[in-house]
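Chemist: kindly generate the corresponding structure for this input.
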Amino acid sequence: MPTPLFAYRKYWAECFGPAPELPMSRAEMDALGWDSCDIILVTGDAYVDHPSFGMAVVGRVLEAQGFRVGIIAQPDWTSAEPFTVLGKPNLFFGVAAGNMDSMINRYTADRKRRNDDAYTPDNVGGKRPDRAVIVYSQRVREAYKDVPLIIGSIEASLRRIAHYDYWSDKVRRSILVDSRADLLLYGNAERAVVDVAHRLAAGEPISQIRDLRGTAFVCKKLPADYRVIDSTHLDVVGPVEPLLSPYVDTSGPSCAEGGPEAAATGECGVELMDPAGTGAPSTATAVAAVEAEPVTLLDRPREAGPSVIRIPAYEQVRDDPPLYAHASRILHKETNPHNARPLVQAHGDREVWLNPPPIPLSTEELDWVFEQPYTRLPHSSYGEARIPAYEMIRHSVNIMRGCFGGCTFCSITEHEGRIIQNRSEDSIIREVERIRDTSKAFTGVISDLGGPTANMWRLACKSEEIEAKCRKLSCVFPGICKNLNTDQTPLVHLYRRARAVPGVKKVLIASGLRYDLAVETPEYVEELVRHHVGGYLKIAPEHTEDGPLSKMMKPGIGTYDRFEAMFNKYSQAAGKKQFLIPYFIAAHPGTSDEDMMNLALWLKRHKLRADQVQTFYPSPMATATAMYYSGRNPLHKVRREGEQVSAVRGLSQRRLHKAFLRYHDPDNWPLLRTALKKMGRANLIGNGKVHLVPPRQPAKRHARVPADARPFATQHNGLPRNPARRRR
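Modeler: Reported below is the predicted structural model:
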């Protein structure tokens, strides 16, 4: 077992004690009595000393180990000078893009540039570069080329191997190669970063740190003591030999006994299954007789010693989409920290090596991480500037990490893991009390008790032995695993205890709710509906049709109906008028125009009108992104002639799918009418309840201009200005 985070011997600099806030300038370092920083963290976010912000967590965890940690937040990347503001660190630079991927932060799902950034003071956009980890790393190398460079954050974590890049529409190399970093830490990485810091402080070169879980690095050749397993032996890509029919009578003479004449005339009596998988038998014309031999599994040979799985090289997945889907499937199968094996992927003459995922933090360790001396405030240098992301979560409490849902469009599992890491109830309540006692803006409302998912706290496999062997991508798809403990009564007790804290008026649940789990504990649904919903509850069925849902790994719409009935029942019993706000995704791989039409009809029957529409965003390393790029389904064994998955690529079709979700918007009616006619569904055009869109556009009404308004032209048109209005 790994060393607990709180059991390391402290570094000598612990004598300085914890800083009121981690320094961002030389003046702050001088005030703390520091002559230098041991570790400097570079981030694309504003520095907010709150446990919901990654750099604050990493910084405070390292500080608790005795290291002096400085922060360079949102530096000007046009030169190397801003990266020297704190001087040269004694141990290493840590580079991160921030809480969000810099490309997703900067661009919409339609590749349009955003003008704002919720993680920047006053919501100003453009304060971080595209592909921030690569750009920051290059500037750090330019400033101090001999200092160890370690990259992390979700941007680096999801780009640790060759990956499809939606914004350039091509497969890019591992971010390790482009950033020239010494080491990549993926996931939340507290274990890895603490271990690396202590080993570097002890004088160990970073080039020799190669055995650490949750890390990736570039090497020129593989260790000699490792046995290499070709991943295509685990998951065959290519033509498949016909299978022997299980219904054939094999008691007759073999081809060998009948001689070549029997083989030539097809009298062997052996049938082969149709290679296409239809099950139609065909008579073999030639079959070689062999004696039965024991079967040896290719991925578990008898040779002793460590093994590493070689997935297809960058050049192969770049040029061969089925191999990309295959590599994605292997990567996701090797995410259980208890049975995952190292992976290696060639990039030219170099190898990118991925160590297995880290062992999840224990409850005691996670409590220790969240109970560091965070100020829960933005850095004082920002003054009165507003940081929207902070304002949204400043009175929220994170109670767990990880997600075993396995939704293919989401990357939480690849980043935080499938095994839930839980905080203790006492630690959570202490944080609620700390918010009450220290926040001047606290009005008595805790905005959220949750995490990646609202109701997975303390849910786990019933058997540690089964959990250690399991390679399933989801514990709840296609149905809830019989080995999963779904009892949410401990969460009910936590909610009741939190709202009983003196000074707390309301505890809201804002994190995403797994309603398929919630219905397994009706007491939980009742507690949630009666006391923790602020009028609206957001849940995400994502779609209504089985085709897209199977590609998303989401439950059928019948489960939503079951939850809705319980929600309405308990709301009515509580005398409250409350509403469910369902979220749906447009343009997900495997979604047809007909699927979106049926979803629109479902929305109309239920009298739901979507205000905002979520369009599928192909984020790096997600399984759905592999479907989008390759046209294959990596949820099953990948075959070149196997299942094809349609991808909604063109902007016009993406707009159509979004229009179906907003069928009630008159601006979308012309597009929908044209599409319905092409689909042969003109019967849905009309003014009745069974129709989706009316046959004509509504009359346009001119906007009324108030008498005191000042009209202006949106662009110069060379015409004289409008005369001023007369006062009445």
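
Chemist: can we go C-alpha only for contacts and neighbour counts from here?
Modeler: Noted.

Chemist: does the closest residue to E527 other than its chain neighbours sit in a helix, a strand or a coil?
Modeler: Nearest residue to E527, sequence neighbours excluded (Cα to Cα, 6 or more residues apart in numbering): V492, at 6.6 Å. Secondary structure state of V492, per DSSP: H, G, I helix; E, B strand; the rest coil, is helix.

Chemist: please give the structure of this sequence too, so both can be compared:
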Amino acid sequence: MKNKNNNFKKNVQAELENPRDQFMVISKADMAKRGWKKLDFIIVSGDAYLDHPSFGTAIIARVLEDAGFKVGIIAQPNWKSTRDFKKLGKPRYGFLVSAGNMDSMVNHFSVTKNRRSYDNYSPGGESGHRPDRATIVYSNRLREAYGDIPIIIGGIEASLRRFAYYDYWDNSVRRSVLFDSRADLLVYGMGEKQILKIAENLEAGLDIKYINYLPGTAFIADELESLYDYQLLPSLTEVKKSKKQYAYAHKIEYLEQDPVRGQQLVQQHGNRYLVQNPPAEPLAQAELDHVYSLPYQRDYHPVYEKDGGVPAIKEVKFSLVSSRGCFGACAFCAISFHQGKMVTARSKESLLQEAKKIIQLDDFKGYIHDVGGPTANFRQPSCSAQSSRGMCKTKECLFPTACGELEVDHQEYFSILRELRNLPEVKKVFIRSGIRFDYLLEDQNSDQYLKELAAHHVSGQLKVAPEHVSEKVLTAMGKPKIEVFDQFRHAFYQVNQELGLEQYLIPYFISSHPGSRLEDAVELAEYLRDINHHPDQVQDFYPTPGTKATAMYYSGYDPQTLEEIYVAKSREAKKMQRALLQYHKKENKQIVRKALKMAGRKDLIGYDKKALVQPTH
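Modeler: I've put the predicted structure just below:
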């Protein structure tokens, strides 16, 4: 990804007189300072503008700028009219639309469908700065404002809604977001490669309707005569009519998300077709290093200072993204459907250079908050064969047990951590993005690395995610057996005892995940009792677009086996399972008693050590 004009950045920055002007263009005044009369691309985002590589808008803007394009950002426009969408004028090549770093519906609603009062990605944390289903609303406003202008949608919301999908919030199957948004092209996954190719084609004068061949994109076709070697999915009509067909469609979508062996997928929507090209290849290490070396200001735009800033910057400002992709394949997680399963990582040199930039920030206090990615200790492909044949189609790397071909090596990761913590002014380097304890235990040097982890990279508590204890539920989740977590738990406390440290594991658990019956929730409650852990927070399963577990939730079938699976859907059933995980709370006592009676476990109501609650007085 080289600049087409190597002097572009130097020429622009020479004209700038203060740090504020080093942010991307957000106003006509910014354009005037650069002497620009027209922008090449305008990004419309549902988030406030944070110029940090943890945010997709900043990355895409900087990548395009680095390639020589003039880019502006319209952050959180008022969607009730077209006025804000016109504030930077009409771009030369097109609009790029994203709902932001988070699906707008997840951003707005809790799992109980109550509207949230706080928005981490808005000025002052204030909610109400973006519409529901922001990708659709923004794109349609742009059509209203500018008519037939290229509109490309991307980001997590568009990426995970590219096929016909179950929408939890209106409890129905909706058509691909491409149809509702009336956009020309959808970029899915991590979009740097796709967006550069699109930009180059548009600059060369190619009509957007002919830019339909790029990996990592989806488009709408009127007919299929020009396509070949594609796989036809059950149509929109079929997946709306049959829940088993919905599960089958998701199975194919999931299996073909591979840049090496993935097929082109087609899904009929009425008299037209949604066409998804195979996934784009992940960035190579040198490309990834380059993306993260671009001149991000690593903060929110100063225009938000009057509102107290943007809260989302706090967790990432002093953190390092070290990798992308995840071969963990948890059923409830959308990363494999968005970033992909192939892991790519930045070089040690790149991470050290970014850390040195962080150290120079005025508000740096000596703590690097995280060095990770989707899974912090995944730094390499799971096996050497992936580059030639892709990921395995019929088996997972870590589930139900580690594959015999799995290549495990934490040496480089911990060498990076050592060099980071030895930098001047760095007091401690934490790992907050989570580690896969089963992967760590597969390392022949796991004892050594666990000791180093406990001694240097834990801030009193290490968060891990066993998620459940029931073997049936763990199978539905794609997670290892609880015995693996127990092995890690015992090893962690043993290491801390040897080091003379008082540190704790904070395990995360999910209630009401597909496959979890009431008796499974009781089993989990008993486990929590036995390990003397009382979780303050429990995540009730949240059906979000693009995950295997959401397909289970809606259809009642496991997409992998197409066998029926139990799903707790009623408010009472979900409340019981959640309450059992927090049986110790006074406000849960009554419903826990009811749940135990319903599960035939009155033996857990009493006064002895095994009891979860006491009888009603």
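
Chemist: TM-score of the superposition?
Modeler: Here the TM-score for the pair of chains, by TM-score structural alignment, normalised by the length of structure 2, is 0.96; 606 aligned residues with a Cα RMSD of 1.4 Å.

Chemist: what about the residue nearest to E527 of structure 1, how many residues nearby?
Modeler: V492 of structure 1 has 19 neighbours, counted by other Cα atoms under 10 Å.

Chemist: in this structure it contacts V525, no?
Modeler: No - using Cα atoms under 8 Å, V492 of structure 1 is not in contact with V525; the gap is 9.1 Å.

Chemist: re the thing from before, contacts only, for the residue nearest to E527 of structure 1.
Modeler: 523-524, 527 (Cα atoms under 8 Å, 6 or more residues apart in numbering).

Chemist: how about N90 of structure 1?
Modeler: N90 of structure 1 neighbours (Cα under 8 Å, 6+ apart): 36-39.

Chemist: trace it over to structure 2, please.
Modeler: Under the alignment by TM-score structural alignment, N90 of structure 1 pairs with R92 in structure 2.

Chemist: can I take it that that match is in a strand?
Modeler: No - R92 of structure 2 is assigned coil when assessed by three-state DSSP, not a strand.

Chemist: and it, how far is that from K209 of structure 2?
Modeler: Distance of R92 of structure 2 to K209 of structure 2, computed by Cα to Cα, to the nearest Å: 16 Å.

Chemist: with D530 of structure 2 instead?
Modeler: 61 Å.

Chemist: and stretch 74-85 of structure 2, which residues are buried?
Modeler: 74-77, 79, 82, 84-85 (16 or more other Cα atoms under 10 Å).

Chemist: do stretch 38-57 of structure 1 as well
Modeler: Buried residues in stretch 38-57 of structure 1, counted by 16+ other Cα under 10 Å: 38-57.

Chemist: can you pull out the strands in the stretch 101-250 of structure 2?
Modeler: 151-154, 165-167, 172-174, 185-187, 217-221, 230-232 (DSSP state E, counting those that start in this stretch).

Chemist: format those as TSV; extra columns: distance to V495 of structure 2 and mean neighbour count.
Modeler: Formatted as TSV, the strands of the stretch 101-250 of structure 2 follow (distance: least, Cα to Cα, whole Å; neighbours: other Cα atoms under 10 Å):
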stretch	distance to V495 of structure 2	mean neighbour count
strand 151-154	45	26
strand 165-167	45	23
strand 172-174	49	16
strand 185-187	46	26
strand 217-221	47	24
strand 230-232	51	15
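
Chemist: superposed on structure 1, what's the mean shift for the helix or strand where L274 of structure 2 lies?
Modeler: Per DSSP states H and E: L274 of structure 2 is located in strand 272-276. Comparing strand 272-276 of structure 2 with its match in structure 1 after superposition yields a mean distance of 0.4 Å (mean Cα distance after the TM-score superposition for structure 1).

Chemist: sorry, back to before: write a ChimeraX command that selects only the buried members of the contacts of V492 of structure 1.
Modeler: To isolate the buried ones among the contacts of V492 of structure 1 in ChimeraX, judged by 16+ other Cα under 10 Å, type:
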select :524,527
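
Chemist: inside strands: which ones of the contacts of V492 of structure 1?
Modeler: In strands, judged by DSSP state E, none of those are found.

Chemist: just give me the closest of the contacts of V492 of structure 1 to D546 of structure 1.
Modeler: Comparing those against D546 of structure 1 with Cα to Cα picks out Y524 as the nearest, at 27.6 Å.

Chemist: show me what the closest one lines up with in structure 2.
Modeler: Here Y524 of structure 1 is matched to Y449 in structure 2, going by TM-score structural alignment.

Chemist: do T486 of structure 1 as well
Modeler: The alignment partner of T486 of structure 1 in structure 2, by TM-score structural alignment, is V408.

Chemist: who's in contact with the closest residue to that match other than its chain neighbours?
Modeler: Leaving aside its sequence neighbours, V408 of structure 2 sits nearest to D443 (Cα to Cα, 6+ apart; 5.6 Å). For D443 of structure 2, the contacting residues are 408-410, by Cα under 8 Å, 6+ apart.
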